[in-house]
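Novice: sequence first, then the predicted structure:
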Amino acid sequence: MLQLRSKETLDHGDRGWLKARHHFIVSAEGNPANGPLGALVVWNDDEIAPGSGFGRHSHADMEIVTYVRQGAVTHEDSAGNLGRTVAGDVQVMSAGSGISHSEHNRDDDPLKLFQIWLLPRQRGGTPRWDTRKFPKADRAGHLIELASGNPENAEALMIRADARVLGATLLARTTLTHTPSAHLRHTYLAPAQGAILVNGQRVAVGDGIAAIDEPKLIITAIENAEFILVDAA
């Protein structure tokens, strides 16, 4: 089953410094059609103004993956981590038993990112944070894992969830096929750039598409495109 979530159907907000679209419902007043997909419960498309950001706040029992689309995000947390993640790269935070952190745009240009929240396999655990570079050339024409709940995948950032986060870039009129793992029956995909066809349905920047129990996804770039895809139990 496929469900196109066009940008017009997404909940959104504008605080001035923050412009956000929510691919998944985040409040009782939101669009009930855009519910969670198994372990995947949040996918926010945020634009953060220069010199602003999220002040210190707390999380627990959540796996948070941030994909930076434009600019750079500066992270600082109560575990002593301090880091900067730039466009094309990824950071992950396992909130575990509890952690407080801040996320800021210290640069002069707007920061654009996808923030993806996944339920962990089990509650608690020691909080952790990590970041890694993922050159776009390495994912030209094929998907690579950016974050994974499979501890055997040393190339991806570790998350404590039954899920994996993948990314790819495609030149116009090229195609790739994605076959979800048998135990990860929920898939969500959103372009970071350009427009694509997913099993014949057009998905452009600002949109997303959910797939449940689809045996394969045939993804074709209408124009040069970049996209992020999550498989979740």
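Specialist: Sure, I can see it. Predicted model only: the values in this text are computed from it and were never measured.
Novice: all contacts plus neighbour counts: C-alpha atoms, from now on.
Specialist: Fine.
Novice: give me the most central residue, this structure.
Specialist: residue 116 (4.1 Å; C-alpha atoms, centre = their mean).
Novice: isn't that one right up against residue 39?
Specialist: No: in this structure residue 116 lies outside contact range of residue 39 using C-alpha atoms under 8 Å: 10.7 Å.
Novice: if we can go back for a sec, ok, the residue nearest to the centre of the chain to residue 8 distance?
Specialist: 20 Å (C-alpha to C-alpha, to the nearest Å).
Novice: okay, pairing it with this:
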Amino acid sequence: MIDIRHFEDLGAFRIDWLNAKHHFSFGSFHNPKRMGWGALRVWNDDEIQPGTGFPPHPHAEMEIITYVRDGAITHQDSLGNKGRTVAGDVQVMSAGKGIRHAEYNRESELTRIFQIWIMPDERGGEPFWDSRSFPKDDRAGELVVLASGRKGDDDALPIRADARVLGGTLKAGQSASYALEPGRHAYLALAKGAVTVNDETLGPRDGAAIVDEASLEITAIEDAEIVMVDSL
């Protein structure tokens, strides 16, 4: 089963510095049929104006992954961590028993991110934050594991969940395959471009909720940038 979530049908929130689309219920957007997908709870498509951002605020008991699509995001938190994550790279904040953080666009251009929240398998752990640059050439024509709590994904950023966050780029006409184990849920969104997923078509910034599909065949209709979560 592949359920396409078209960009124009996503929840919307807009203020002077933030233009957000919500794939799942979040904030003032509530859809009882879109409360999450497996362990995936939040997928926000955020556009942040230059010189603005999210001021310090708390989180607990959530794995928060930020995939930067354009521009850069600057992080700081109550543990003393500071970092700047640029387009195509990823940061992970495991909120654990509690952390305060801020995320700012310190750039002179618009920053676009996917903010992804995954429910942890265990509660009460010590919070941590990390970011990583992923060589862009390594993601051409295939899906690469960016963050993971699964055994064997040693090169990925760690999270406290039996889940994977994957990213990849496909040139028009290229295909990539992914095996989805029984009982697991996949959620795929396009940062850019258009693809087919097992013959279902997604356009720019569309999403797809996927279950009971043993194998995914993703083919680019036009040059595409893909992010996907695989979780229980």
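Specialist: That came through, no problem. Predicted, not measured: the structure shown is a model, and the values here were computed from it.
Novice: still on that earlier bit, mean shift of the strand or helix carrying the residue nearest to the centre of the first structure relative to the second structure?
Specialist: Assigning secondary structure by DSSP states H and E places residue 116 of the first structure in strand 111-118. Superposing on the second structure and averaging over aligned pairs (mean C-alpha distance after the TM-score superposition for the first structure), strand 111-118 of the first structure comes out at 0.3 Å.
Novice: remind me what that strand packs against, helices and strands.
Specialist: On a contact count with 3 or more C-alpha pairs under 8 Å, 6 or more residues apart in numbering; DSSP states H and E, strand 111-118 of the first structure meets strand 40-48, strand 63-70.
Novice: okay, these in a markdown table with distance to residue 133 of the first structure next?
Specialist: Output for these, formatted as a markdown table (distance: least, C-alpha to C-alpha, whole Å):
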| stretch | distance to residue 133 of the first structure |
| --- | --- |
| strand 40-48 | 20 |
| strand 63-70 | 11 |
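Novice: tilt between the biggest strand by length in the second structure and strand 40-48?
Specialist: In the second structure, taking DSSP state E as the definition, the longest strand is strand 215-231. Strand 215-231 of the second structure and strand 40-48 are oriented at 90 degrees to each other (axes from the mean of the first three to the mean of the last three C-alpha atoms, to 10 degrees).
Novice: distance from strand 215-231 of the second structure to the middle of the chain?
Specialist: Centre-to-centre, strand 215-231 of the second structure and its host chain are 13 Å apart (C-alpha atoms, centre = their mean, to the nearest Å).
Novice: relative to residue 168 of the second structure, how far out is the spatially closest residue to residue 197 of the second structure that is not a sequence neighbour?
Specialist: Spatial nearest neighbour of residue 197 of the second structure, excluding adjacent residues (C-alpha to C-alpha, 6 or more residues apart in numbering): residue 218 at 4.6 Å. To residue 168 of the second structure, residue 218 of the second structure is 11 Å away according to C-alpha to C-alpha.
Novice: distance from whichever strand or helix holds residue 56 of the second structure to the first structure after superposition?
Specialist: Taking DSSP H and E as the criterion, residue 56 of the second structure maps to strand 52-59. Once fitted to the first structure, strand 52-59 of the second structure is off its aligned match by 0.2 Å on average (mean C-alpha distance after the TM-score superposition for the first structure).
Novice: ok, and what's touching that strand?
Specialist: With contact meaning C-alpha atoms under 8 Å, 6 or more residues apart in numbering, strand 52-59 of the second structure is reached by 17-18, 77, 95, 98-106.
Novice: highest neighbour count among the residues you listed?
Specialist: When neighbours are counted by other C-alpha atoms under 10 Å, residue 95 leads these with 25 neighbours.
Novice: report the contact partners of that one.
Specialist: Applying C-alpha under 8 Å, 6+ apart, the residues near residue 95 of the second structure are 59, 60, 61, 62, 63, 64, 126, 127, 128.
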